[in-house]
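Colleague: only geometry, no sequence info:
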């Protein structure tokens, strides 16, 4: 059986990164011969098998032919006559179209190793246009590899722009868009994802609420970067730094300022009430992409409350407790720390201000801890019904005032 290690494991080894899951291609076999050798079939759209001992995935070498619109419109051919080179030719980028033989030698018909050396993300061939999801994959790879110095090849960016103009990105189902977005905002450089999509026109298709922020001015004394789209890029990168790999924090950071796209021109560059205005477009985005409930809830809290957290030092203890209550911070205490992190990313995600301290985050956490320390057993005896809740609220306000020095 002729097997070859392919894809990300080969690419990451050449990049000096820790490889993830290993995928294998098998040449010259059939489904029957694979099953006879003890491999367990698991593929629905094309023949993929699990190794009987390692559990790793082995796929028969295959070709794909476009048969309809969207990323699902393909006819797969996994005939034993399909060669390794033909299998590699159907892959998206040259850096992913490298195979490794058993002795460690490389099969690299499209110059992927050379592009890894040059730090270039380049499409393999003309078949790239047949799968609109590859536009998002290009952007997501940039979110992961931009810190290594990667750029998208000019001809690939041009091709992606053509794909956007064809209208095929509209065929992408929400779950696939969210899958790529989720991985991108959990990467080291989410801004590269946004910038790549924006530059080829795809952001306006998949995330129009975010794309609308580009070119919207902000007050330079608070936002030296001025452009709101650039600000969101910086916020997402700061969120990735403060909470590495956390797509929950990343999504809230991405969507916290959507209301600024709705500010009337005669009000700019001020954005009065943008935190409330942003809730409607956020909900629309979440419905369209079927965003998970936990992500929606934190994003809406961050959108609505981030200015209140920024001015947390000015709040009375009673107002601080109300803020925590609005966030459901007593039933779901993790939310307050998450909100603090998103707000810190917002404040430090500004040109030249990335190293500024953000004491509001610790102040919010301290107030929350003081309020949570109040227990029902500490309340006066004999209280019933609503009186218990009111007494609890008053005790929490007193506790926050004592812990933070705030006025009641």
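Modeller: Nice, I can see it. Everything numeric here is computed off the predicted structure, so don't read it as measured data. Residues are numbered from 1 along each chain as shown.
Colleague: going forward, measure contacts between C-alpha atoms and count neighbours the same way
Modeller: Noted.
Colleague: wait, isn't residue 144 in contact with residue 181?
Modeller: No. Using C-alpha atoms under 8 Å, residue 144 makes no contact with residue 181, being 12.0 Å away.
Colleague: And those two? Which one has more around it.
Modeller: The residue with more neighbours, out of residue 144 and residue 181, is residue 181; 24 against 20, by other C-alpha atoms under 10 Å.
Colleague: Report the buried residues of the strand or helix carrying that one.
Modeller: In this structure, residue 181 sits in helix 174-185 according to DSSP states H and E. When neighbours are counted by 16 or more other C-alpha atoms under 10 Å, the buried residues of helix 174-185 are found to be 174, 177-178, 180-185.
Colleague: Please compare the first structure with the one that follows:
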């Protein structure tokens, strides 16, 4: 049998990037032969094995035949007579269809090296259109390799796939998986640009798609277009290395602006409540994990209020912390402020805006958490008074320690 390194490891080496994981294709072998050599079978849909020492993945060379809509509608054929070129032909992009043999020789039947030089994301063959996940992957690679562009013929093929309804067959888990990976790339806005260009965004995330072209007040949003604002926000979140929950919250915090009545524009009164309502539909449809869902809901509801802190009395600031559950979940509140930071600085000419009220909120939270609620509760003869007594003690602590320093 012959073993070749394939896919991302070969691509990243050629790009001068660090290699995280290596995948291998085995040509001329059988499952029985692999097991006899000590490899452990792990593949459910096709023959994949773990190396007995390194635990890296080795897959038997295979071909695929489309049998139905969606990414699961395939019949896989793996046998010793499948060639390396046939295996590489089923891959998505040419830059991912380069192999390297044990001697270090590169095998590049689909000109992936030329596309690396040209900084092009190009499909290997017409078989690209058989798997709608490849649209999401191409968009995600655009977010990772920020100097690469999607080849015209590939973009046209992706548009045809959307028109043919292939995207509608995607299962929520795969959509979320790819969106989450794309949000964690260096410039996530490029993923959504590609999805918009081919029409896929309107199918998988219409609540986001409809934000493009919706105007905002130029005084506060010089970029005006709400969709452009969201792209600036998520790119800022990426530039700061914020977590996935923060980036997802940044992506979805303004969904309600897409349903603002035309006669109200460019103002968006009450958009927070509408954003929360639309967000509930999104997280349910895409089966978004709880940590992302819960933070996004808090950010959607309260991101406007955070900028009013300077006008709040101590008791109002405390109520805000209680509303956002900051005392019980202080780390989530810090993540909330990170998303609000991205929102504030994800605006043209506001990129370096000072945000002293954010630090003030964190100082208030620190003082409030130092108040011993247990001691106060124990001192109350009537249990019904505990809640008010704790609240009053927290307000008093804010007044004593922080109110004189309020900006």
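Modeller: Now that the structure is in, tell me what you want to look at. Quantities reported herein were computed from a predicted structural model and do not represent experimental measurements.
Colleague: how close does the helix holding residue 181 of structure 1 sit to structure 2?
Modeller: Its matched residues in structure 2 lie on average 0.6 Å from helix 174-185 of structure 1 after superposition (mean C-alpha distance after the TM-score superposition for structure 1).
Colleague: Could you tell me where that helix falls in structure 2?
Modeller: Mapped onto structure 2 using TM-score structural alignment, helix 174-185 of structure 1 spans residues 172-183.
Colleague: What's residue 240 of structure 2 aligned with over in structure 1?
Modeller: Checking TM-score structural alignment: residue 240 of structure 2 goes with residue 242.
Colleague: Identify the residues contacting its match.
Modeller: By C-alpha atoms under 8 Å, 6 or more residues apart in numbering, the contact list for residue 242 of structure 1 reads 341, 345.
Colleague: what's the distance between it and residue 255 of structure 1?
Modeller: 17 Å (C-alpha to C-alpha, to the nearest Å).
Colleague: same deal with residue 108 of structure 1?
Modeller: 41 Å.
Colleague: now swap in residue 125 of structure 1 and tell me
Modeller: In terms of C-alpha to C-alpha, residue 125 of structure 1 sits 35 Å off from residue 255 of structure 1.
Colleague: neighbour count winner among these two?
Modeller: The neighbour count for residue 125 of structure 1 versus residue 255, taken as other C-alpha under 10 Å, is higher for residue 255 (23 against 15).
Colleague: Can you tell me what that one aligns to in structure 2?
Modeller: Checking TM-score structural alignment: residue 255 of structure 1 goes with residue 252.
Colleague: Thought residue 208 was touching its match, still the case?
Modeller: Yes. If you go by C-alpha under 8 Å, residue 252 of structure 2 and residue 208 touch, sitting 7.4 Å apart.
Colleague: Can you tell me the element residue 347 of structure 1 falls in?
Modeller: Going by DSSP H and E, residue 347 of structure 1 is in helix 334-348.
Colleague: Pull up the aligned stretch in structure 2 for that helix.
Modeller: Going by TM-score structural alignment, helix 334-348 of structure 1 sits over residues 331-345 in structure 2.
Colleague: Have a look at how far, on average, that stretch is from structure 1.
Modeller: On superposition with structure 1, the mean distance recorded for stretch 331-345 of structure 2 (mean C-alpha distance after the TM-score superposition for structure 1) is 0.6 Å.
Colleague: next one: that stretch to chain centre, how far?
Modeller: Mean C-alpha position of stretch 331-345 of structure 2 versus that of the full chain (C-alpha atoms, centre = their mean, to the nearest Å) differs by 16 Å.
Colleague: what does it rub up against?
Modeller: Defining contact as C-alpha under 8 Å, 6+ apart, one finds that stretch 331-345 of structure 2 is touched by 230, 233-234, 236-237, 242, 245-247, 249-250, 295, 298-299, 303, 306, 324-326, 350-353, 355, 358, 362.
Colleague: Could you point out the helix or strand that follows the helix holding residue 347 of structure 1?
Modeller: helix 359-372.
Colleague: In that next one, which residues are buried?
Modeller: 360-361, 363-365, 367-372.
Colleague: matching residues in structure 2 for it?
Modeller: Counting by TM-score structural alignment, helix 359-372 of structure 1 corresponds to residues 356-369.
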